[in-house]
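J.: here is the input, now give the coordinates:
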Amino acid sequence: MTKKRMEWEEGNWINSPLYARKEGDFLKVAPEKGRDFWKKTLYGFEFEDGSALLSDWNNNTAVEVSFQLASFTELYDQAGILLYNGPEQWIKAGIEINDGIPQLSTVVTAGYSDWSLAAVPEWVGEEVTLRASIIKDAVVIRARTENHGWRTIRVARFPYTTGNQAGPYTCSPTREGFEVTFTRWHFTERDQDLHSDPPVEHH
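T.: The predicted structure follows:
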């Protein structure tokens, strides 16, 4: 396939944010305080009210979302990519502030959520790209910045062959005033191999 750059207007919100406004090619989004995506595990609570801008996702394509980290300053500030097959069957992956530093965060949910974290303090203030690509019954999730190459951050079960959607998401569970700047949203060639880096697509 050829690379498809998504226009922000082509997506549909699940759970609208406080606001989403275009500035040039970018989209600035402010999530509503107290909303999130999480199912049961450890905490007992269930949230599926975070804001995500989604479009149909063909399993034969990869999806990429890029955003700026400069505004991420407080606990649980987060943004990235949501892979959505419906209530209770989704994955959110991106950057989340935890213990005062940015962490690559992935929450995989099939009825119950699990959570993995990897600290990336060297990414402070950079532009981050998240990428998801389905291989067989799994999704391979990678991340990079303009100054740091691709890192594979998760291989997770994602066996759904129909009804998949994907796109940018953001949540602010504990504070008001968070705003994230999304810089691009692409569908492109899917990964061919777990151990081969995909190309870096510049703006």
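J.: from now on I want contacts and neighbour counts done on CA atoms only, so please keep to that.
T.: OK.
J.: who's in contact with the spatially most central residue of the chain?
T.: Nearest to the geometric centre of the chain sits Ile81, at 1.6 Å (C-alpha atoms, centre = their mean). Neighbour list for Ile81: Glu64, Val65, Lys92, Ala93, Gly94, Leu130, Arg131, Ala166, Gly167, Pro168, Tyr169 [criterion: C-alpha atoms under 8 Å, 6 or more residues apart in numbering].
J.: give the contact list for the closest residue to Glu88 other than its chain neighbours.
T.: With sequence-adjacent residues excluded and distances taken as C-alpha to C-alpha, 6 or more residues apart in numbering, Glu88 is closest to Gly111, at 4.8 Å. When contacts are counted by C-alpha under 8 Å, 6+ apart, Gly111 touches Lys39, Glu88, Gln89.
J.: how near is Phe178 to Arg184?
T.: Phe178 is 19 Å from Arg184, where distance means C-alpha to C-alpha, to the nearest Å.
J.: identify those among the contacts of Gly111 that sit within strands.
T.: Among these, the members falling in strands (DSSP state E) are Lys39, Gln89.
J.: who wins on neighbours among the contacts of Gly111?
T.: Most neighbours among these, by other C-alpha atoms under 10 Å: Lys39, with 23 neighbours.
J.: that residue touches Thr109, doesn't it?
T.: Yes. Between Lys39 and Thr109 there is a contact under C-alpha atoms under 8 Å: 7.1 Å.
J.: compare with the first, here's sequence two:
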Amino acid sequence: MRTLGWDDAAWLNPPQATTTDGTDLIVTTRERTDFWRTTAYGFVHDDGHALLTAFPTESAIEVTFLARFDTVYDQAGLMIRVDEQTWIKAGVELTDGLPHLGAVVTHGRSDWSLSPVPDWNDHLVTIRASRSGDAITLRARTPQSPWRTVRLAPLSPDAPAQAGPYCCSPQSTALQVRFTSFALGPADPTLHTPSG
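T.: Predicted structure coming up:
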């Protein structure tokens, strides 16, 4: 994997504040920001924060972050975006009183899959997206746990996608997230065995 600089990407919806601490990027969200389209809630939100760079097919992108989630729906992770109606976000989100590892896949309307990870709050988490052919494979791990597959989702190989770290705080005034790494490399060689 090749480390990307924070300046190698551009903000979709700049956050309230950003600072650097050594090689880390510390991001503070704006109040009540989110990414969601229609399903169940009936609203469209497209004002979360994502730092995006080109994400060509046959490549993989990784983001590592550290956050303490205090308010319901606080979230951080990795976003893949084609446009406002076609995007994927994967990461950790606080819901039902616990941090959950999950993904939202949006093709016109959003869906949501999630699994509790109660010991992941305030720990380093790495989210990896591997793009190969017509698919995105999403994986996650912590330094204490191995890679686990989060989702296999469709994305056209012709789609001009971008990807990078994202965060938002749908129900709170601000969430602070420390992003510690951002890297791009080759796609995973197989569906079931991640590289790196």
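J.: run through who's touching stretch 30-46 of the first structure.
T.: Residues contacting stretch 30-46 of the first structure (C-alpha under 8 Å, 6+ apart): 17-20, 47-51, 88, 92, 107, 109, 111-114, 170-180.
J.: the residue most distant from the middle of the second structure, which is it?
T.: Residue farthest from the centre of the second structure, counting by C-alpha atoms, centre = their mean, is Gly42 at 22.7 Å.
J.: corresponding residue for that one in the first structure?
T.: Matched to the first structure by TM-score structural alignment, Gly42 of the second structure sits across from Gly44.
J.: wait, a strand at Leu78 of the second structure?
T.: Yes. Leu78 of the second structure: assigned to a strand according to DSSP: H, G, I helix; E, B strand; the rest coil.
J.: contacts only, for the nearest residue in space to it that is not next to it in sequence.
T.: Excluding the flanking residues, the one nearest Leu78 of the second structure by C-alpha to C-alpha, 6+ apart is Pro165, at 4.5 Å. The contact partners of Pro165 of the second structure, by C-alpha under 8 Å, 6+ apart, come to Ala50, Leu51, Leu52, Val63, Ala76, Gly77, Leu78, Met79, Phe179, Phe182.
J.: please identify the helix or strand for the counterpart of the third one in the first structure.
T.: With TM-score structural alignment as the criterion, the equivalent of Leu52 of the second structure in the first structure is Leu54. Under the criterion of DSSP states H and E, Leu54 of the first structure resides in strand 51-56.
J.: show me what counts as buried in that strand.
T.: Ser51, Ala52, Leu53, Leu54, Ser55 (16 or more other C-alpha atoms under 10 Å).
J.: one more: stretch 185-203 of the first structure?
T.: Across stretch 185-203 of the first structure, burial judged by 16+ other C-alpha under 10 Å covers Trp185, His186, Phe187, Thr188, Glu189, Arg190, Asp191, Pro198.
J.: now do it: distance to the chain's middle.
T.: Taking C-alpha atoms, centre = their mean, to the nearest Å, the mean C-alpha location of stretch 185-203 of the first structure is offset from the chain mean by 15 Å.
J.: can you check stretch 17-36 of the second structure too?
T.: 13 Å.
J.: got the end-to-end distance for it?
T.: End-to-end distance of stretch 17-36 of the second structure (C-alpha to C-alpha): 22 Å.
J.: how about stretch 76-91 of the first structure?
T.: Start-to-end, stretch 76-91 of the first structure (C-alpha to C-alpha) is 17 Å.
J.: counterpart of Glu189 of the first structure in the second structure?
T.: Looks like Glu189 of the first structure aligns to Pro186 there (TM-score structural alignment).
J.: pretty sure that match contacts Pro56?
T.: No. Using C-alpha under 8 Å, Pro186 of the second structure is not in contact with Pro56, being 9.9 Å away.
J.: circling back: give me the element the match of Gly42 of the second structure is part of.
T.: Going by DSSP H and E, Gly44 of the first structure is not in any helix or strand.
J.: picking that back up, the aligned partner of the residue nearest to the centre of the first structure in the second structure and Pro189 of the second structure: what is the separation?
T.: Here Ile81 of the first structure is matched to Leu78 in the second structure, going by TM-score structural alignment. As for Leu78 of the second structure, its distance to Pro189 of the second structure is 21 Å (criterion: C-alpha to C-alpha).
J.: now swap in Gly102 of the second structure and tell me
T.: 23 Å.
J.: now Pro15 of the second structure
T.: 35 Å.
J.: Thr33 of the second structure now?
T.: Counting by C-alpha to C-alpha - Thr33 of the second structure and Pro189 of the second structure are separated by 36 Å.
J.: kindly report the same for Ala174 of the second structure.
T.: Look at Ala174 of the second structure and Pro189 of the second structure: by C-alpha to C-alpha, they are 39 Å apart.
J.: what is the burial count for Pro87 of the first structure?
T.: Around Pro87 of the first structure there are 11 residues (other C-alpha under 10 Å).
J.: good, wrapping up.
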